[in-house]
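Trainee: Predicted coordinates and the sequence they were generated for:
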Amino acid sequence: MSVALFVPCYVDQFYPDVAIATLELLERLGVDVVFPQGQTCCGQPMANTGCTEDARPVAKRNVAMFADYDAVVCPSGSCTSMVRNHYDQFFDSGDTAFQHVKSRTFELCEYLYDVLEVRKLDVRFPHRVSLHQSCHGLRELRLGPSSEVMTPRVDKMRSLLDMVADLEWSLPTRVDECCGFGGTFAVDEAELSASMGRDRIADHLSTGSEVIVSADMSCLMHMQGLIRREKNPTQVMHIAQVLVGRPIKELAKTE
């Protein structure tokens, strides 16, 4: 299979090691990965603020960029969901290139768990970890169970992290509460967004967590800003960084 790596724009600009860790992880698992050089934003920020016509050419460029690949893997639930659940408004139902990209775009954890069927990893991460489930990952991609729905689901993030040697869980009380980021919501409702973020961080800190881990760096970016400004004793890491065994001390020096 030819697998394209779809890197969110904020990861490319602010957290490039997340993209590098994703590449390393996939290649360790025998995946032949290609990084299309011309890729840009998926259009989600424009679409979320109601600027549909501004998002349309971005969506069309994105589909054209990835249409020739067997699969597209993205280390972000929100960007993956944008393609799978919100691109329909920009394309005709008979557009075969779009239908191919829509059906073959995967969030990293679901690609690892569902497509590659990874059930064992040779990696060690000797730290106390708390898990942050993103709203897009849970509510739109169904990567795990949601507290408001009784339907049983495999928690794909936790299942993958359970394969990591020496990882110790410190789970928050409210396991699927929003962090308050919400993309442009954090700009339009800054005080409410920050308050939600502080509540989320406090719940993680109450467990004695050393590292808050998520599959969405956007959520972690929001919480990391609050953590740094308020000098809280924890760090954030994307799940790809944990699954390749990045040392948290070395990571802290680069960010």
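Mentor: Perfect, thanks for sending it. Numbers count the residues shown, from 1 in each chain.

Trainee: contacts and neighbour counts: CA atoms only from here.
Mentor: Fine.

Trainee: starting at the chain centroid, how far to stretch 176-195?
Mentor: Its chain's C-alpha centre and that of stretch 176-195 lie 17 Å apart, by C-alpha atoms, centre = their mean, to the nearest Å.

Trainee: With stretch 43-51 instead?
Mentor: Offset of stretch 43-51 from its chain centre (C-alpha atoms, centre = their mean): 18 Å.

Trainee: Arg174: how many residues sit nearby?
Mentor: Using other C-alpha atoms under 10 Å, Arg174 has 12 other residues around it.

Trainee: so what's it up against?
Mentor: Taking C-alpha atoms under 8 Å, 6 or more residues apart in numbering as the criterion, Arg174 is in contact with Asp203.

Trainee: now the farthest one out in the chain, which residue is it?
Mentor: Gly94 (29.4 Å; C-alpha atoms, centre = their mean).

Trainee: distance of that residue from Asp88?
Mentor: 11 Å (C-alpha to C-alpha, to the nearest Å).

Trainee: Ok, Thr96 next?
Mentor: 12 Å.

Trainee: how many other residues sit next to the closest residue to Gly77 other than its chain neighbours?
Mentor: Closest residue in space to Gly77, ignoring its immediate chain neighbours: Gly137 at 4.8 Å, by C-alpha to C-alpha, 6 or more residues apart in numbering. The number of residues packed near Gly137 is 24, by other C-alpha under 10 Å.

Trainee: What of the one 3 residues further on?
Mentor: By the other C-alpha under 10 Å criterion, the neighbourhood of Glu140 contains 16 residues.

Trainee: Let me know whether it touches Ser81 as I believe.
Mentor: Yes: because the distance of 6.5 Å satisfies C-alpha atoms under 8 Å, Glu140 is recorded as touching Ser81.

Trainee: which neighbours do the two share?
Mentor: Residues touching both Glu140 and Ser81 (C-alpha under 8 Å, 6+ apart): there are none.

Trainee: just to revisit the earlier point, pick out whichever of Thr96 and Asp88 has more residues nearby.
Mentor: Set Thr96 next to Asp88 and count neighbours by other C-alpha under 10 Å: Asp88 wins out with 16 against 12.

Trainee: quick one: that one from Phe6, how far?
Mentor: In terms of C-alpha to C-alpha, Asp88 sits 19 Å off from Phe6.

Trainee: Structure two is appended below for comparative analysis:
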Amino acid sequence: MTKIDDAPSTTGGRPRVGLFVTCLVDLFRPGVGFAAVKLLEDAGCSVEVPEAQVCCGQPAYNSGDQGAARRIAKQVIEAFQGFDYVVGPSGSCMATVRKEYPAMFDGDVTWHARAVALAERSYELMSFLTDVMGMSAVTASFHGTATYHDSCSGLRTLGIKAQPRTLLATVEGLTLTELQDAETCCGFGGTFCVKYPEVSVRMVSDKVANIEMTAADTVLGGDLGCLMNIAGRLKRLGKPVRVYHAAEVLAGMAGPAGIGDPEKG
């Protein structure tokens, strides 16, 4: 991976980072985006949020609509041109940018080169903070016992496992307890939960049962889709477990309302 000492910068020694907000964060949990900005700035980055950014194109790509996926990818490539790095609080979205974009443009010399250039400087948030910026601790506090769910794309495609745990271990007042089958899918899977709702419900129910076994009062993770799925099932089953994106806790911005909770004054 590229280390920060080897990276170009156009902001007085600070890397210029374009934040890929993601659709779910923008529409359902904007606080995750604000938490990501705080963490990146604390790590020494200059952060910008391009207004021209759109969906990463993953739903279209996974559904076989290659034409739509490529059109969306081109918009993203254009929107993030010129940044030293592109960082997003989602292993799923960033795996699409890093791994799928180059494949989308095989045979197109110009756009393949641009897709590869973007992929090589794009990172999931936790990976970027630890592996690129060298962050090993935060100055946040959160009182509770939490368990962590590893999302499929971040884990299997980007190798994100130790990075969030390294940072969460430094949060004052937080106790981490490992979840049985933490690496097993929660059943969300993007369009999977729509196409196969019965299978999805069974998978997330198994996940909730494992969460109960930890006696944790909080569930953390790095992908909002998975967290919304888990939070929804917890709520339907009447389980009093809070759910947060790890960035919210690491930034000290985990408010009283967790994911799926009604907003509290």
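Mentor: Received it, and whenever you're ready, just let me know what you need. Source: prediction; values computed, not measured.

Trainee: picking that back up, need the contact list for the residue nearest to Gly77 of structure 1.
Mentor: Counted by C-alpha under 8 Å, 6+ apart, Gly137 of structure 1 has contacts Gly77, Ser78, Ser81, Leu143, Gly144.

Trainee: longest strand anywhere in structure 2?
Mentor: The strand that spans the most residues within structure 2, counting by DSSP state E, is strand 141-149.

Trainee: How far away from the center of its chain is whichever helix or strand comes after that one?
Mentor: Following strand 141-149 of structure 2 in sequence order, the next helix or strand is helix 152 (DSSP states H and E). Counting by C-alpha atoms, centre = their mean, helix 152 of structure 2 is centred 11 Å from the centre of its parent chain.

Trainee: how big is the offset of helix 152 of structure 2 relative to structure 1?
Mentor: For helix 152 of structure 2, the mean deviation from structure 1 after alignment is 0.6 Å (mean C-alpha distance after the TM-score superposition for structure 1).

Trainee: what span of structure 1 lines up against that helix?
Mentor: Per the alignment by TM-score structural alignment, helix 152 of structure 2 matches residues 135 in structure 1.

Trainee: Then stretch 231-245 of structure 2?
Mentor: The aligned range for stretch 231-245 of structure 2 is 224-238, by TM-score structural alignment.

Trainee: Name the residues that touch the matching stretch?
Mentor: For stretch 224-238 of structure 1, contacts defined as C-alpha under 8 Å, 6+ apart pick out 18, 194, 197-198, 201, 205, 209-217, 220, 248.

Trainee: Among those residues, name the ones in helices.
Mentor: Val18, Ala194, Gly197, Arg198, Ile201, Leu205, Met217, Leu220, Ile248 (DSSP state H).

Trainee: From start to finish, how long is stretch 171-191 of structure 2 in a straight line?
Mentor: The first residue of stretch 171-191 of structure 2 is 34 Å away from its last residue (C-alpha to C-alpha).

Trainee: coming back round to it: now do the SS call for the residue farthest from the centre of structure 1.
Mentor: coil (DSSP: H, G, I helix; E, B strand; the rest coil).

Trainee: quick one, what contacts it?
Mentor: Under the contact definition (C-alpha under 8 Å, 6+ apart), no residues are listed for Gly94 of structure 1.

Trainee: show me where the stretch 51-200 of structure 2 has strands.
Mentor: Applying DSSP state E, counting those that start in this stretch to the stretch 51-200 of structure 2 gives strands spanning 85-88, 122-124, 141-149, 172-176.

Trainee: I'd like to know which of these is closest to Gln163 of structure 2.
Mentor: strand 122-124 (10.5 Å; C-alpha to C-alpha).

Trainee: Structure 2: which residue goes with Leu116 of structure 1?
Mentor: Under TM-score structural alignment, Leu116 of structure 1 pairs with Met133 in structure 2.

Trainee: For its match, the count of nearby residues, please.
Mentor: Using other C-alpha under 10 Å, Met133 of structure 2 has 18 other residues around it.

Trainee: ok, now how distant is it from Thr166 of structure 2?
Mentor: Counting by C-alpha to C-alpha, the gap from Met133 of structure 2 to Thr166 of structure 2 is 14 Å.

Trainee: and if you look at Val76 of structure 2?
Mentor: Separation of Val76 of structure 2 from Thr166 of structure 2 (C-alpha to C-alpha): 31 Å.

Trainee: do Val201 of structure 2 as well
Mentor: Distance of Val201 of structure 2 to Thr166 of structure 2, given as C-alpha to C-alpha: 31 Å.

Trainee: Ok, Tyr196 of structure 2 next?
Mentor: 35 Å.

Trainee: which one of these two has more residues nearby?
Mentor: Taking other C-alpha under 10 Å, Tyr196 of structure 2 and Thr166 do not tie; Thr166 has more neighbours (16 against 13).

Trainee: ok, the more buried one - contacts?
Mentor: Counting by C-alpha under 8 Å, 6+ apart, Thr166 of structure 2 has contacts Ser136, Ala137.

Trainee: Aligned to it, what sits in structure 1?
Mentor: So, by TM-score structural alignment, Thr166 of structure 2 is matched to Ser159.

Trainee: And for Gly221 of structure 2?
Mentor: So, by TM-score structural alignment, Gly221 of structure 2 is matched to Ser214.

Trainee: hang on, the match of Leu116 of structure 1 packs against Asp42?
Mentor: No: with contact defined as C-alpha under 8 Å, Met133 of structure 2 does not reach Asp42; the gap is 10.4 Å.

Trainee: shared neighbours of those two, which are they?
Mentor: Counting by C-alpha under 8 Å, 6+ apart, nothing touches both Met133 of structure 2 and Asp42.

Trainee: Val47 of structure 2 and Thr96 of structure 2, how far apart?
Mentor: Taken as C-alpha to C-alpha, the span from Val47 of structure 2 to Thr96 of structure 2 is 21 Å.

Trainee: any idea how far Lys156 of structure 1 is from Val83 of structure 1?
Mentor: Taking C-alpha to C-alpha as the measure, Val83 of structure 1 falls 20 Å from Lys156 of structure 1.

Trainee: When these two are compared, which one has more neighbours?
Mentor: Neighbours were counted for Val83 of structure 1 and for Lys156 using other C-alpha under 10 Å; Val83 has more, 22 against 19.
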